[in-house]
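**Q** Please find the sequence and the predicted model below.
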Amino acid sequence: MKKVLLTLTVGLVLMSVFFAGCQKKEEPVAEVPAAESQETQAEPFKAAFVYIGVPGDLGYTYEHERGRKYVEAQLGDKVETTFIENVPEGPDAARIIRQYAQKGYDMIFATSFGYMDFMYEVAQEFPDVYFEHCSGYKTAENMSTYFGRMYQARYLAGLVAGKSSKSGKIGYVGAFPIPEVIRGINAFTIGARKVNPNATVKVVWTNTWYDPVKEREAAVALLDDGCDLITQHQDTTEPQKAAQERGMVSIGYDSDMGKFVGDSVLVSPMWNWGPYYAETIEQAMAGVWKTHSFWGGLKDGVVELSEFSPKVTDDVTSLVDEETAKIEAGEWDVFWGPVKAQDGSMMVPAGEKMSDPDMLNMSVFVDGVLGKTGN
């Protein structure tokens, strides 16, 4: 009997241990918070940039690349960016833009005028992708345009050039005779002639955006023709270097070219794309992006002037500051009349101001420019 009782007691003890163990295993396990779960983390927003040149040009593409890096610095892990350089303005552009869309990129930035038609074509095929085109005019439900009123900074640089050129003969290396470039040449000339009514701006076309050899050759031709100050609408520092080698001064473009060439670069109208890129991507991430045609100016910080060279006198910098304040306050803008065309006709009558559409389609030179637009 004792043996039976002992056996029953041991059995009961073992059963209680067994069920206690089972009960312990059934206790709820703490869940990993959603924010900490790798599987539930949101995928980063993917943005691709298509460049006409190389970031090493120290000019146009260099500034777009700085803008891309600004995005990464500001948005961190929320965004993933990439870029491709040296993309021709032709059918290849459509292929590359399409590939980015097919690979799941959420937004694509095309940074040169000649990409417009190709981006527009691809935008029709991918309605859920955001497309942003620099300097063009075609838009769609999912495609916007963006640019800056560089003509304002060009005008300010023209003031510096007009005050600094001893001969009044200024050389301008131009890329293509399109409205963007013609507008910049005209604004620069208006600035130069405001402080020196006899100043002239001679234009040589290279018909390329990025070609260091052609840019240098054009600058040398202008120097040989008696110009003592060189500027350009091109993508590299070669015109500035050519001027420096001749003991002449220059005005930079796109970026602060004085950092790369030296004090012979008096000042540079430059781009500041970073804030626009970051804000546009954030709008898309938040689902509030809408198609638009952005054209910001000095007031918006998209265009600006670099620091002045020590060669620029205080009276000139003070004048630039005064004119900047007028433009930013909306009291005046560059293409407010009277403005005469190259042939002497009235381009903008006194008391009137040129409309944005007219500026965006500008095709003739102002008085003081030497050269042809091809239009």
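**A** Cool, got the structure. No experiment lies behind these values; they were computed from the predicted model shown. Residues are numbered from 1 along each chain as shown.
**Q** CA only for contacts and neighbour counts going forward, please
**A** Fine.
**Q** Leaving out sequence neighbours, find the closest residue to residue 204.
**A** In this structure, residue 204 finds its nearest non-sequential neighbour in residue 173, 5.2 Å apart by CA to CA, 6 or more residues apart in numbering.
**Q** burial of the one you found, as a residue count?
**A** By the criterion of other CA atoms under 10 Å, residue 173 has 26 neighbours.
**Q** show me the contacts for it.
**A** Shown in contact with residue 173 (CA atoms under 8 Å, 6 or more residues apart in numbering): 203-206, 215, 218-219, 230-234, 239.
**Q** change it to 10 Å
**A** Neighbour list for residue 173: 185, 202-206, 214-222, 230-234, 239 [criterion: CA atoms under 10 Å, 6 or more residues apart in numbering].
**Q** what does residue 120 give?
**A** Contacts of residue 120 (CA under 10 Å, 6+ apart): 94, 131, 132, 133, 138, 139, 140, 142, 143, 144.
**Q** what's the closest of these to residue 46?
**A** Nearest to residue 46 among those is residue 131, at 12.2 Å by CA to CA.
**Q** Compute the distance between that closest one and residue 373, please.
**A** According to CA to CA, to the nearest Å, residue 131 and residue 373 sit 31 Å apart.
**Q** which of the two has more neighbours?
**A** A side-by-side neighbour count of residue 131 and residue 373, using other CA under 10 Å, places residue 131 first with 28 against 16.
**Q** for comparison:
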Amino acid sequence: MIDRRTLVGAGLSAPFLLGGLKGARAQDGGPLKIAFMYVGPIGDLGWSYQHDQGRLAVEKEFGDKVQTSYVESVPEGADAERVLRQMAQAGNKLVFATSFGFMQAALNVAKQFPDTVFEHCTGFKTAQNLGVYNARFYEGRYVSGVLAGRMSQAKTIGYIGSFPIPEVVMGINAYTLGAQKVMPDVSTKVVWVNSWYDPGKEAEAANALIDQGCDFIVQHTDSPAPVQAAEKRGVWCVGQASDMGRFGPERCLTSVVDDWATYYIKTAREVMEGSWASTVYWGGMAEGSVVMTPWNQNVPADVQAELDELVAGIKAKTVHPFQGPVKNQAGEVVIPEGSVISDADLLQMMYYVEGVDSTLPG
């Protein structure tokens, strides 16, 4: 299965202004038609659910000036190209493809429909009418790590990985570095499920980590199953993509939320005004693309204050999760003291930092 949410740092191009779509509307002069294609069900309560919340925010913002639609659970491959083509043929002038595995399909269909704007989530290939967008999820993982370092008693914390790709690896590393900031001798264990959305496998992974002694777990998968498992077994956890607090009212201490609404509203407005340009967007906490939900009441007040200060520092760009010195598992310096990793290197990260007690799959 192709990974869906990884930028590799290549193809970051200058913006193209698509003037031919100024004041884009359906041919009958009606609302701007916008379509969304999802890789999973909107009921996953994670990735696809959160993208659909962005779609609903567009409807709320623009009312009858827009008409939105979506297709969920679209496989990555030939089906994606077929669905995108149908969306363009149906008169949609703005189409969002929300999975990395949709990249080639989006590129192919964009060439066939030059008067339609396509936006691809987490890819790196652009065209005059194709832009890409992503979020700096690793910032939330770093904050989660600091929280884990403050709350863990076992000094062993866990991470449920989807696929061994740079985006997930950088999340594991950011989580570990955050925990080390306040607990230097912490170790992180990783269990891979090789799926973005599989509640059964996700629950099994959570229980496996707990059985290995982890008393704090986070996930890079999309269902609330790990949160439910942690709640049942009395282990601290952090939710993923959307607010999962309701699935672990006692044990889910916060969630790392992907907020796509601002970007979707901005993009729709630009298409309507004729100012849209093809760009590569990578937003984080500073841009409101990554948000931590309010801290659970079980987080001590002094820790909440520490976390608030940390989030403020990340937003102000005075704090970076990958600021040197950082060593890999072999003890080699990969980020020198006083420097911050470049986006290009970050987007190709395929090594574990010191403190990760697992082997990265080849």
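**A** The structure has been received and is ready for your questions. Just so it is clear, the model here is predicted, and its values are computed rather than measured.
**Q** Out of the contacts of residue 173 of the first structure, which end up buried?
**A** Applying a neighbour-count criterion of 16 or more other CA atoms under 10 Å, the buried members of the contacts of residue 173 of the first structure are 185, 202-206, 214-220, 222, 230-234, 239.
**Q** In helices, which of the residues you listed fall?
**A** Using DSSP state H, the members of those that fall in helices are 185, 214, 215, 216, 217, 218, 219, 220, 222, 239.
**Q** Now a PyMOL select for only the buried ones of the contacts of residue 120 of the first structure.
**A** Those of these that count as buried under 16+ other CA under 10 Å are selected in PyMOL with:
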select buried, resi 94+131+132+133+139+140+142+143+144
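**Q** Can you find the partner of residue 109 of the first structure in the second structure?
**A** Using TM-score structural alignment, the equivalent of residue 109 of the first structure in the second structure is residue 96.
**Q** ok, now residue 131 of the first structure?
**A** Under the alignment (TM-score structural alignment), residue 131 of the first structure maps onto residue 118.
**Q** For that match, list the residues it contacts.
**A** Residue 118 of the second structure makes contacts with 34-35, 84, 88, 92-97, 106-107, 109-110, 126-132, 278, as judged by CA under 10 Å, 6+ apart.
**Q** try 6 Å this time
**A** 94, 95, 96, 130 (CA atoms under 6 Å, 6 or more residues apart in numbering).
**Q** and of these, the nearest to residue 50 of the second structure?
**A** Nearest to residue 50 of the second structure, judged by CA to CA, of the contacts of residue 118 of the second structure is residue 96 at 13.5 Å.
**Q** hang on, the closest one in a helix?
**A** No: read with DSSP: H, G, I helix; E, B strand; the rest coil, residue 96 of the second structure is strand and lies in no helix.
**Q** That one touches residue 119, doesn't it?
**A** Yes: using CA atoms under 6 Å, residue 96 of the second structure makes contact with residue 119 at a distance of 4.8 Å.
**Q** Would you map the strands across the stretch 251-362 of the second structure?
**A** 252-258, 277-278, 280-283, 290-292, 326-327, 333-335 (DSSP state E, counting those that start in this stretch).
**Q** what's the first one aligned against in the first structure?
**A** Strand 252-258 of the second structure falls opposite residues 265-271 of the first structure when the two are matched by TM-score structural alignment.
**Q** how far does the matching stretch sit from the chain's center?
**A** 15 Å (CA atoms, centre = their mean, to the nearest Å).
**Q** Going by neighbour count, which residues in that stretch are buried?
**A** Taking 16+ other CA under 10 Å as the criterion, stretch 265-271 of the first structure shows 265, 266, 267, 268, 269, 270, 271 as buried.
**Q** Of these, just say which sits nearest to residue 65 of the first structure.
**A** residue 271 (11.1 Å).
**Q** mind listing what the nearest residue to the closest one once chain neighbours are set aside touches?
**A** Using CA to CA, 6+ apart and skipping residues adjacent in sequence, the residue nearest residue 271 of the first structure is residue 303, 4.9 Å away. Residue 303 of the first structure makes contacts with 150, 270, 271, 272, 297, as judged by CA under 6 Å, 6+ apart.
**Q** Which single one of the residues you listed is nearest to residue 17 of the first structure?
**A** residue 272 (72.8 Å).
**Q** Next, the contact list for that closest one, please.
**A** So residue 272 of the first structure contacts 302, 303 (CA under 6 Å, 6+ apart).
**Q** In a strand, residue 145 of the first structure, correct?
**A** Yes: counting by three-state DSSP, one finds residue 145 of the first structure located in a strand.
**Q** Next up, the contacts around it.
**A** Residue 145 of the first structure touches 132, 133, 134, 293, counting by CA under 6 Å, 6+ apart.
**Q** where does the aligned partner of residue 253 of the first structure in the second structure sit relative to residue 250 of the second structure, distance-wise?
**A** Under the alignment (TM-score structural alignment), residue 253 of the first structure maps onto residue 240 of the second structure. Look at residue 240 of the second structure and residue 250 of the second structure: by CA to CA, they are 16 Å apart.
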